[in-house]
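Chemist: 3D model of this:
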Amino acid sequence: MQLVFRAVVFEAKELARVEGEAAGLAAWLGGAPARVTLHVLRVARVGLLVQRPPSPEVEVVWEPCLTVSSIREYLLCRYHEGEYESARYCSAEATEPGGYCRAHAESPRALYERCAQGDEQACARASELLGGEEFLVYVLDFGWHKPKVGLTQRWRLLHRVAEQPHTYAAVVARGGLREMRRLERKLGGRATEGVGLRVERRLEAAARALEEGFSTLASRAAWALTTLGLHGGYEAYTVLPRS
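Modeler: Predicted structure coming up:
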């Protein structure tokens, strides 16, 4: 039976919820401090999102144990509608850049991905087509000197965070794609993308920061937000692997 693995998914449980606060320069001048509520999550179980072409539907196989008899040497189109197990995937072969078929090469999803990579024309087109979808700007710290600023779809936040070495990710804004993309660029100019740092270095830095404890981490998150000129209350998340 031919199977296509579409995504890794997980379920998580909240281990702790801690508060942190920091007063940046603006607070010393009479402004408000930054306050962070840090939700500490641990992955409870992991699964694969599996498609059986030509059916567009997928199902979650939890804690899979697989024997691979053969691997076909072509990729299927990455286009899908819906979230995780309710998604419906295209079954055509991927022939265009980005892993899409010809029919979906200019789809809203493909345009959004190009937007996130800096294509401003794609941002304008994707914003029109995705007007009803909510996007988030988040600040992610991997234990280095400055945080990273990222953009994602609301429903993908925890999975996007879990994909990256991190100590926390704080949600700083919600809204439409074009507005959130502008904010991401603005805040990104004050932070860093961690260019030049190997994944191993990021993992080491994140592990060291996590050893300091969750309360310290919440305060670290609040301080990082003040360095970006942010104040007020924010929600942040740490996703820990299974123990």
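
Chemist: alpha carbons only for contacts and neighbour counts from here, please
Modeler: OK.

Chemist: what about the host helix or strand of M180, distance to the chain center?
Modeler: For M180, the enclosing helix or strand under DSSP states H and E is helix 177-188. Relative to its chain's centre, helix 177-188 lies at 15 Å (CA atoms, centre = their mean, to the nearest Å).

Chemist: what helices or strands is it leaning on?
Modeler: Applying 3 or more CA pairs under 8 Å, 6 or more residues apart in numbering; DSSP states H and E, we find helix 177-188 packed against helix 120-129, strand 135-141, strand 148-153.

Chemist: Between strand 135-141 and it, find me the angle.
Modeler: Relative orientation of helix 177-188 and strand 135-141, computed by axes from the mean of the first three to the mean of the last three CA atoms, to 10 degrees: 20 degrees.

Chemist: Could you also give me the structure for this second sequence? I'd like to compare it with the first:
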Amino acid sequence: MPTQDNCFRCSYRAYLRWRGDRFSLEMLVLRAVLVELEELDVKTISVSKTSLSDYLRGLTSTSSKFVWKIYRVKNIKFAVQSLWEHKPKLYTISRLGLKSVGKQICKYHEGPNEKIEEHWYCNRPAVSPNGFCSEHQKSPLAYYEKCTAGNLNACYAVDRLWAGEKYAVYLLAFGNNMFKAGMTRAWRVYTRILEQPHTVAHVVNVYDSIVSARQTERKLGRIVGVSEGMGVKREARLATSLKKIVNRAILEEEARRLARLAARVAGGETSIELFTILPRRPELFANAKPIAFNELVGKSLEIVDYWGGYLLVKSDNMYYLVEKMDILHRILRVFELTH
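Modeler: So this is what the prediction gives:
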């Protein structure tokens, strides 16, 4: 009998035979994309900070020092779940053969933060536009998603229902002096940044209340050049960001621009952090074709990279970009799954 470690390297079909699971390889659900990062570089950036009132009074500027950490995607794993179970298993998938993309099932889940493999997922059909079943439309997670979409009443509900959670407010740059203010649960801030095309990011503050975090996000969104949502289409943000991140000198100038903006809102802090997450193969992203997941039915897909909320796949010497949210929480029928 093979060991658990050996099974992780063998085919998923063989693993299921050994486990004696009651379902076919053909049907599964991808619940999450999990990424391991490696640190490439650490730089220090200093920018001057002078308010308009201080400038008019002839006062000298103060200096803010930023530690800029540059990471790169190292490993990609998927949380894979059967329709007969409620907990996923983690796999590094190298190839996926797609038969069909089926209906969406409820994305409600609960469990310890950062331990997706221990989360319990609902398997009921999704009925709401934001992907929840009838039973979980009023769950804390559903209210959280409404809150992040701008519903302040939902934010108050989250504070009542999710005691002890912390929320990070961040600033994100994606090129051409364009910035976004956003918020997420503090434990998944790197995951959230990786879901968006970007050049540089900065965590402004962490709050015990999502209402407080939302209020700060709205305040930042009123700064010239900053938006809460994204007025620029994702494809355009992707193209702009990729042009910047492939050139280290240009990327450093992006970091300085965000540092100057962050210094304006940093209060009394003089040493704060910026970070950038790079894909493994940025040059392949730049030439890949964005495509809907269901357009890849019938193809054998090599999993190449993940960045900016896109999965980069290869088939027949062509590279494609598929949005992560087009892949997750759907019933997939596959003819091949190798890790």
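
Chemist: Next, the TM-score between them, please.
Modeler: Scored against TM-score structural alignment, normalised by the length of structure 1, the superposed chains reach a TM-score of 0.90; 242 aligned residues with a CA RMSD of 2.2 Å.

Chemist: Helix 120-129 and the helix holding M180 of structure 1, what's the angle between them?
Modeler: In terms of direction (the same axes, to 10 degrees), helix 177-188 of structure 1 departs from helix 120-129 by 140 degrees.

Chemist: Show the contacting residues for the aligned partner of V189 of structure 2 in structure 1.
Modeler: Matched to structure 1 by TM-score structural alignment, V189 of structure 2 sits across from L157. Residues near L157 of structure 1 by CA atoms under 8 Å, 6 or more residues apart in numbering: L136.

Chemist: Provide the secondary structure category for L157 of structure 1.
Modeler: Here L157 of structure 1 is recorded as helix under DSSP: H, G, I helix; E, B strand; the rest coil.

Chemist: before we move on, what about Y306 of structure 2?
Modeler: With three-state DSSP as the basis, Y306 of structure 2 sits in strand.

Chemist: Next up, identify which helix or strand the residue nearest to it when sequence neighbours are not counted is on.
Modeler: Spatially, and ignoring its direct neighbours in sequence, Y306 of structure 2 is nearest to L312 (5.8 Å; CA to CA, 6 or more residues apart in numbering). Assigned by DSSP H and E, L312 of structure 2 falls within strand 310-315.

Chemist: Quick one: neighbours of the counterpart of S212 of structure 2 in structure 1, just the number.
Modeler: Counting by TM-score structural alignment, S212 of structure 2 lines up with E179 in structure 1. Counted with other CA atoms under 10 Å, the neighbours of E179 of structure 1 add up to 15.

Chemist: do the same with E302 of structure 2
Modeler: By other CA under 10 Å, 20 other residues sit near E302 of structure 2.

Chemist: Surely it forms part of a strand?
Modeler: Yes - E302 of structure 2 forms part of a strand when assessed by three-state DSSP.

Chemist: Now it. Nearest residue, chain neighbours left out?
Modeler: Counting by CA to CA, 6+ apart, E302 of structure 2 lies nearest to R95, which is 4.5 Å off, once chain neighbours are set aside.

Chemist: quick revisit: which residues are in contact with the residue nearest to Y306 of structure 2?
Modeler: Contact analysis of L312 of structure 2 by CA under 8 Å, 6+ apart lists F285, A288, I303, V304, D305, Y306, Y319, Y320, L321, V322.

Chemist: switch to 7 Å and redo it
Modeler: Neighbour list for L312 of structure 2: F285, I303, V304, D305, Y306, Y319, Y320, L321, V322 [criterion: CA atoms under 7 Å, 6 or more residues apart in numbering].

Chemist: okay, those residues in JSON lines with distance to Q196 of structure 2 and neighbour count next?
Modeler: Below are the contacts of L312 of structure 2 laid out as JSON lines (distance: CA to CA, whole Å; neighbours: other CA atoms under 10 Å):
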{"residue": "F285", "distance to Q196 of structure 2": "14", "neighbour count": "26"}
{"residue": "I303", "distance to Q196 of structure 2": "19", "neighbour count": "19"}
{"residue": "V304", "distance to Q196 of structure 2": "18", "neighbour count": "19"}
{"residue": "D305", "distance to Q196 of structure 2": "14", "neighbour count": "22"}
{"residue": "Y306", "distance to Q196 of structure 2": "11", "neighbour count": "28"}
{"residue": "Y319", "distance to Q196 of structure 2": "19", "neighbour count": "21"}
{"residue": "Y320", "distance to Q196 of structure 2": "17", "neighbour count": "23"}
{"residue": "L321", "distance to Q196 of structure 2": "13", "neighbour count": "24"}
{"residue": "V322", "distance to Q196 of structure 2": "13", "neighbour count": "22"}
